[in-house]
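Asks: Based on what follows, work out the 3D shape:
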Amino acid sequence: MASTTLTLSAADASPPPRPNLGETSGAGAILALDLGTTTGWALQAADGLIASGTVSFRSGRYDGGGMRYLRFTNWLTELDRLSGPFAAIWFEEVRRHAGTDAAHVFGGLMATLTAWAELRGVPYSGVPVGTWKRCLCGKGNAGKGEVIDAVIANGFSPASSDEADALAILHWAVTTNGGING
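Replies: As a prediction, this is how the structure comes out:
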């Protein structure tokens, strides 16, 4: 069996330059994520249409430790392909978790997301919880019920707080131009 050696230089590994996160209007889809075992997502396509939902990355009984992250990578790739590439990705920037397992899952999903985006030259950024809650609800410490009520008042019907959070993050990104003008 023949063996092939592939040599890459540092220049080969460099991703394409990333555009400014504020320059996303009309350039492609904007994705907002509430990362977790059940990930909430909201996507605004380049034509302005918005879709949202949740996706589960729960590990199965016989899954290895990295399977949830491989499924997340495949899901991102397929969503990017179907939506016609992402102009930017925004995710909830969590600084405090209720438990160790939640912190580990969040960290793994965030690492997977940021590596995926870097490889494709897609700009991404975390949004502090208080920032997007203040934009949508008028106060940074709004509870889950208040966020859901505010999202419903904006014409959406989220099935869970995860989906509502993603819609709220998308609302913040669109309303404030990703914090560039807000």
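Asks: CA atoms for contacts and neighbours, from now on please.
Replies: Fine.
Asks: is it true that Ala88 lies in a helix?
Replies: No. Counting by DSSP: H, G, I helix; E, B strand; the rest coil, Ala88 falls outside a helix, being strand.
Asks: give me every residue that touches it.
Replies: Ala88 sits next to 21, 24, 29-31, 122-124 when contact means Cα atoms under 8 Å, 6 or more residues apart in numbering.
Asks: The same query, at a cut-off of 7 Å, please.
Replies: Going by Cα atoms under 7 Å, 6 or more residues apart in numbering, Ala88 touches 21, 24, 30-31, 122-124.
Asks: who wins for most neighbours among the residues you listed?
Replies: Leu31 (29 neighbours; other Cα atoms under 10 Å).
Asks: and it, how far is that from Gly138?
Replies: 23 Å (Cα to Cα, to the nearest Å).
Asks: Can you list which of the contacts of Ala88 are found in strands?
Replies: 30-31, 124 (DSSP state E).
Asks: Another sequence for comparison is provided below:
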Amino acid sequence: MNDTILSMPELEAYEPFAGTAHSPSIARAHVSDAADPWARGGHEMAPDASPRRADAGSTVASGAGVNVCILALDLGTKTGYALRRRDGSTRHGTEVFTPRKSWSEGQKWARYRAWLAGVINDEKVHRVVYEQVIRHEVKGRPVWDAAHAYGAFEAITHMVCDGFNIQAHGVNLSTVKKSFTGSGRAKKEDMMLQAKVRGFKVVDDNNADALAILHWAVAQERAA
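Replies: Have a look, this model is predicted:
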């Protein structure tokens, strides 16, 4: 499968109502069907479908599922996502919101809002879970640009979810890492490797983190 991450041409023109019921061309999520990959310990890849924007693939397995649709997000300019439908089918990938020179200052946020609202609306999402970052640091030093961007993505996530009367729940990544790999200090390479071991074809570490968040969320739902 071609894993090239593409942009969102349908939203090239700025839409003041993007992400709302008034948007004429709200971003639509691409769908591929499969059965429940969370029903057992191992996960098998379904045959590759045609490449569709940022979708990395889908998975298939048998067994009883969780009766809610869960969307997991690794927030950022490159937002990793993993969605598990009520029927157990899963789609995942990375959606890129890197600004183009032609974009106005607010289009990055409008496009994320439109994309998220489109996924929630089209997929009938019941739960949204995202990585909750306490601080952004590189070698012990704060990275303010990343922190500011994350805050905006988090705020928009809560705003969109509130519009659909669903709650966005943040979870610490170390908790997710321990659930997914057995170590709360797992590195990016470890997360990607674990995703591949579980049968997922990931496009990057953002995609792998989203799958790990979804893995944790499904476990919590089953334990409830």
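Asks: And the TM-score between them?
Replies: Between these two chains, after superposing, the TM-score reads 0.80 (TM-score structural alignment, normalised by the length of structure 1); 155 aligned residues with a Cα RMSD of 1.7 Å.
Asks: of the ones in strands among the contacts of Ala88 of structure 1, closest to Phe72 of structure 1?
Replies: Leu31 (14.0 Å; Cα to Cα).
Asks: Touching, the closest one and Glu92? I think so.
Replies: No. With contact defined as Cα atoms under 7 Å, Leu31 of structure 1 does not reach Glu92; the gap is 11.5 Å.
Asks: what about the longest helix in structure 1?
Replies: Counting residues, the longest helix in structure 1 under DSSP state H turns out to be helix 100-120.
Asks: I would like the range of structure 2 that aligns with it, please.
Replies: Aligned by TM-score structural alignment, helix 100-120 of structure 1 falls on residues 144-164 of structure 2.
Asks: Residues in contact with the matching stretch: which ones?
Replies: 75-76, 113, 117, 136, 167-168.
Asks: buried ones in that stretch?
Replies: 147, 150, 153-154, 156-161 (16 or more other Cα atoms under 10 Å).
Asks: picking that back up, including distance to Arg61 of structure 1, could the contacts of Ala88 of structure 1 go into TSV?
Replies: Output for the contacts of Ala88 of structure 1, formatted as TSV (distance: Cα to Cα, whole Å):
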residue	distance to Arg61 of structure 1
Leu21	39
Thr24	40
Ile30	34
Leu31	30
Val122	33
Pro123	35
Tyr124	32
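Asks: sorry, back to before: I'd like the buried residues of stretch 144-164 of structure 2 written out as TSV, with distance to Gln220 of structure 2 added.
Replies: Shown next, in TSV, are the buried residues of stretch 144-164 of structure 2 (distance: Cα to Cα, whole Å):
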residue	distance to Gln220 of structure 2
Ala147	28
Tyr150	25
Phe153	24
Glu154	21
Ile156	24
Thr157	21
His158	20
Met159	24
Val160	23
Cys161	20
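Asks: ok, back up a step: between the contacts of Ala88 of structure 1, which is nearest Ile152 of structure 1?
Replies: Nearest to Ile152 of structure 1 among the contacts of Ala88 of structure 1, with distances taken as Cα to Cα, is Leu31, at 19.3 Å.
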